[in-house]
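In: Would you be able to build a 3D model of this:
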Amino acid sequence: MQRLNRYSLLWLQAGPAECRVETQAQPVAEHSLLFFTPYQPFQLLAAGPVRGVALRFAPEFFCIELHKREVGCNGVLFNNVFEFPVLPLPEEARPEFAELLQKLARELGQASLAQEELVFSYLKILLIAATRLKVAQLAALPPSTAEPHVLSRLKSLLETHFREHHQVQYYAERLHLTPKALGKIVARTYGKSVSQLIQERLIIEAKRELYLTPRCVKEIGYALGFEDSAYFSRFFKKAAGVTAEEYRQRVGNVSNLRLPLSILPD
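Out: This is a model prediction of the structure:
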């Protein structure tokens, strides 16, 4: 599993692979985009050769939290606890994405006037295009595969109450279901447990606080409903792979955008 201290966008251009993210695994067809946040564990496995592009950028270069109103990719492409982070890229959209990546690569290959501003603009355009495509694909789902009402309500409840309610029982009761019944619905749709959804949402918020605010770790833990700061520290390290202080120090230490032009199977 890789854990990078930057955002990653992978375009698998040739050769199917299996992608493992956190505790999930899913086959990924060629011409799919994959999106990962800093320190999110992921792995690509393939039986044969694969080819693609990896775009990686540091949060201090482009923070999806700070630009969420302009770009809208946070919670859609990145930090979506309900969806696997994959976006099938239809044939008609590929030339646009290929052109943007070529422009990024060309601009990064030579130092020129206002280079950072131009790279920033290309990246922003690429993320907006991907977000629009993802939203359009979700809207085009036929009614038979649309999200059931209970899952829509769960999303709303989780977003409103994840800080103060960490127990599955609370959400099951609000939805008039047993924890077991709710767990079956969530597992069948998302391949995760309700507890995993709650924990992932807490970690997303903890990372946001560590990166965007000067609050100490104890304060962040308390704001997220952890009265025991030591327990919060263990909870964060188990999920993120580093301590909260290490996350704060390391995320943002990469000063430039990097554009490796290959993806290799692990």
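
In: CA only for contacts and neighbour counts going forward, please
Out: Fine.

In: in this protein, which spans are helices?
Out: Secondary structure of the chain, counting by DSSP state H: helices at 68-71, 94-108, 115-139, 149-161, 168-174, 179-190, 194-212, 217-223, 229-240, 244-250.

In: out of those helices, which comes closest to residue 33?
Out: Judged by CA to CA, the one of those that comes nearest to residue 33 is helix 115-139, at 8.7 Å.

In: Could you check the angle that closest one makes with helix 94-108?
Out: On the basis of axes from the mean of the first three to the mean of the last three CA atoms, to 10 degrees, helix 115-139 is oriented at 160 degrees to helix 94-108.

In: this one next, for a side-by-side:
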Amino acid sequence: MTDRTDLALRDIPSYALYGEAAEDPAADWIHCETIQSRSRLHNYRILPHRHEKLFQILHLARGTADMALDGQSTKVTGPAIVTLPPMTVHGYRFSPDVQGTVLTLFDSRLAHILADMDGVRETFRSVQLIGLQDHADATHGLADDIRSLTAEFAGRASGRSEAIQARLLLVLITLHRIRGSGQKSGAHIPGRRALQHALRFRELVDQDFRKHHPIEAYARRLGLTPPHLNRICREHLGDTALGVVHQRIILEAKRYLTFTGLSAKEIALALAFDDPAYFARFFKQKTGLPPLAFRAVQQSTLA
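Out: Reported below is the predicted structural model:
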């Protein structure tokens, strides 16, 4: 990639979760709120939904939650922790006396934080339902760490993002240790293994989409056959494996076209297309517009 494309990438703005303006762009990768703040607006009921690229930690400090997780129902009594990887369909009915915190972050950031901790990362690829009643010391420590994390999130002190990440890592390691003590989780919900493969595939695509690997190469890394990978992608990601790769390439192209002044040829090179004309045809096929026409529409929309 050229120096010009590197510079252009730095100009792409970063937006906070939920459309909120981030006063500190360095810390907009995470959002913290109390369970009460959102659930009471909906009569303590959150209808089943899912997040495509977000990872959530729900700390139920007090009260109960009737939960629907991927079509299965369970009741959780605080103190407890629930972790939800992307694409998990989840809904809640909380008791009115509920207390606790919801931490929401980009799954890509979680992968970055745990890049050198494969065991911990593997724990959070699946739903975890962790009761804390029998872990008094860990319960107090977790509550303290989460309070410190939310205080950092609400503040504007120097090193805020780093402090949030450090406290989040403590929370994740503590939960991993509790899981390692033999407590059962929701990891064996039927279909979860296929979803884990789908999420791992999307991680690999995020890392390598510029390399234009054949689907067979991704399938080998996942220990799957290409037809099996395609079935998983259709079921959990709504497209074929190749379609998921193409979506990621188009997303990056749209970012370049919207937020940089790079030419279509420069964008093609940045995305490892040897033939800029082929890139232009590919982009039009997927979006219905040539690259520069798409840019014009975006500029008029953002003006």
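
In: circling back: dump the helices of structure 1 to a markdown table, plus distance to residue 24 of structure 1.
Out: Listed next are the helices of structure 1 as a markdown table, based on distance: least, CA to CA, whole Å:
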| stretch | distance to residue 24 of structure 1 |
| --- | --- |
| helix 68-71 | 26 |
| helix 94-108 | 27 |
| helix 115-139 | 20 |
| helix 149-161 | 19 |
| helix 168-174 | 20 |
| helix 179-190 | 9 |
| helix 194-212 | 11 |
| helix 217-223 | 26 |
| helix 229-240 | 14 |
| helix 244-250 | 23 |
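
In: can you tell which of those is closest to residue 37 of structure 1?
Out: Ranking the helices of structure 1 by distance to residue 37 of structure 1, with CA to CA as the measure, places helix 194-212 first at 9.4 Å.

In: any idea of the angle that closest one forms with helix 179-190?
Out: Going by the same axes, to 10 degrees, helix 194-212 of structure 1 makes 70 degrees with helix 179-190.

In: Would you mind measuring from the aligned partner of residue 129 of structure 1 in structure 2 to residue 276 of structure 2?
Out: Alignment note (TM-score structural alignment): residue 129 of structure 1 maps to residue 174 of structure 2. Going from residue 174 of structure 2 to residue 276 of structure 2 by CA to CA, to the nearest Å gives 49 Å.

In: again, but for residue 160 of structure 2
Out: With CA to CA as the criterion, residue 160 of structure 2 and residue 276 of structure 2 are 42 Å apart.

In: before we move on, what about residue 292 of structure 2?
Out: 13 Å.

In: what touches both of these two?
Out: Shared contacts of residue 292 of structure 2 and residue 276, defined by CA atoms under 8 Å, 6 or more residues apart in numbering, are found at residue 264.

In: More neighbours: the two, which one.
Out: residue 276 (17 against 14; other CA atoms under 10 Å).

In: which residue lines up with that one in structure 1?
Out: Matched by TM-score structural alignment, residue 276 of structure 2 corresponds to no residue in structure 1.

In: Next: residue 144 of structure 2.
Out: Checking TM-score structural alignment: residue 144 of structure 2 goes with residue 99.

In: now swap in residue 78 of structure 2 and tell me
Out: In structure 1, residue 78 of structure 2 lands on residue 30 (TM-score structural alignment).

In: ok, that match - contacts?
Out: Contacts of residue 30 of structure 1 (CA under 8 Å, 6+ apart): 12, 13, 14, 15, 16, 17.

In: and what of residue 264 of structure 2?
Out: 257, 276, 280, 291, 292.

In: repeat that with 7 Å
Out: Contacts here follow CA atoms under 7 Å, 6 or more residues apart in numbering; on that basis residue 264 of structure 2 touches residue 291.

In: And for the one 5 residues further on?
Out: Neighbouring residues of residue 269 of structure 2 by CA under 7 Å, 6+ apart: there are none.

In: Assumed it was part of a helix.
Out: Yes: assessed with DSSP: H, G, I helix; E, B strand; the rest coil, residue 269 of structure 2 lies in a helix.

In: Find the nearest non-adjacent residue to residue 25 of structure 1, please.
Out: residue 19 (5.6 Å; CA to CA, 6 or more residues apart in numbering).

In: Please say which position in structure 2 the one you found maps to.
Out: Aligned partner of residue 19 of structure 1 by TM-score structural alignment: residue 67.

In: next one: residue 111 of structure 1
Out: Residue pairing (TM-score structural alignment): residue 111 of structure 1 is matched to residue 156 of structure 2.

In: can you tell me how far its match sits from residue 150 of structure 2?
Out: 12 Å.

In: out of these two, which sits in the busier spot?
Out: residue 150 (21 against 13).

In: and that one, what is it in contact with?
Out: Residue 150 of structure 2 is in contact with residue 32, counting by CA under 7 Å, 6+ apart.

In: quick one, what contacts the spatially most central residue of structure 1?
Out: Structure 1 has residue 78 as the residue nearest its centroid, 3.0 Å off, counting by CA atoms, centre = their mean. For residue 78 of structure 1, the residues meeting the contact criterion (CA under 7 Å, 6+ apart) are 35, 36, 37.

In: Let's have these in CSV, adding neighbour count and distance to residue 196 of structure 1.
Out: Below are the contacts of residue 78 of structure 1 laid out as CSV (neighbours: other CA atoms under 10 Å; distance: CA to CA, whole Å):
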residue, neighbour count, distance to residue 196 of structure 1
35, 21, 19
36, 22, 17
37, 24, 17
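
In: Mind checking which of the residues you listed land in strands?
Out: Mapping the contacts of residue 78 of structure 1 onto strands (DSSP state E) picks out 35, 36.

In: so can I have a markdown table of the contacts of residue 78 of structure 1 showing distance to residue 246 of structure 1?
Out: Output for these, formatted as a markdown table (distance: CA to CA, whole Å):
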| residue | distance to residue 246 of structure 1 |
| --- | --- |
| 35 | 23 |
| 36 | 19 |
| 37 | 16 |
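
In: Closest one of the contacts of residue 78 of structure 1 to residue 93 of structure 1?
Out: Looking across these and measuring by CA to CA, the closest to residue 93 of structure 1 is residue 35, at 17.2 Å.

In: For residue 230 of structure 1, see how far away the nearest residue to that closest one once chain neighbours are set aside is.
Out: Closest residue in space to residue 35 of structure 1, ignoring its immediate chain neighbours: residue 9 at 4.8 Å, by CA to CA, 6+ apart. Residue 9 of structure 1 sits 34 Å away from residue 230 of structure 1, going by CA to CA.

In: The residue nearest to residue 25 of structure 1 reaches residue 36, doesn't it?
Out: No: contact status for residue 19 of structure 1 versus residue 36: not in contact, 11.4 Å apart, counting by CA atoms under 7 Å.
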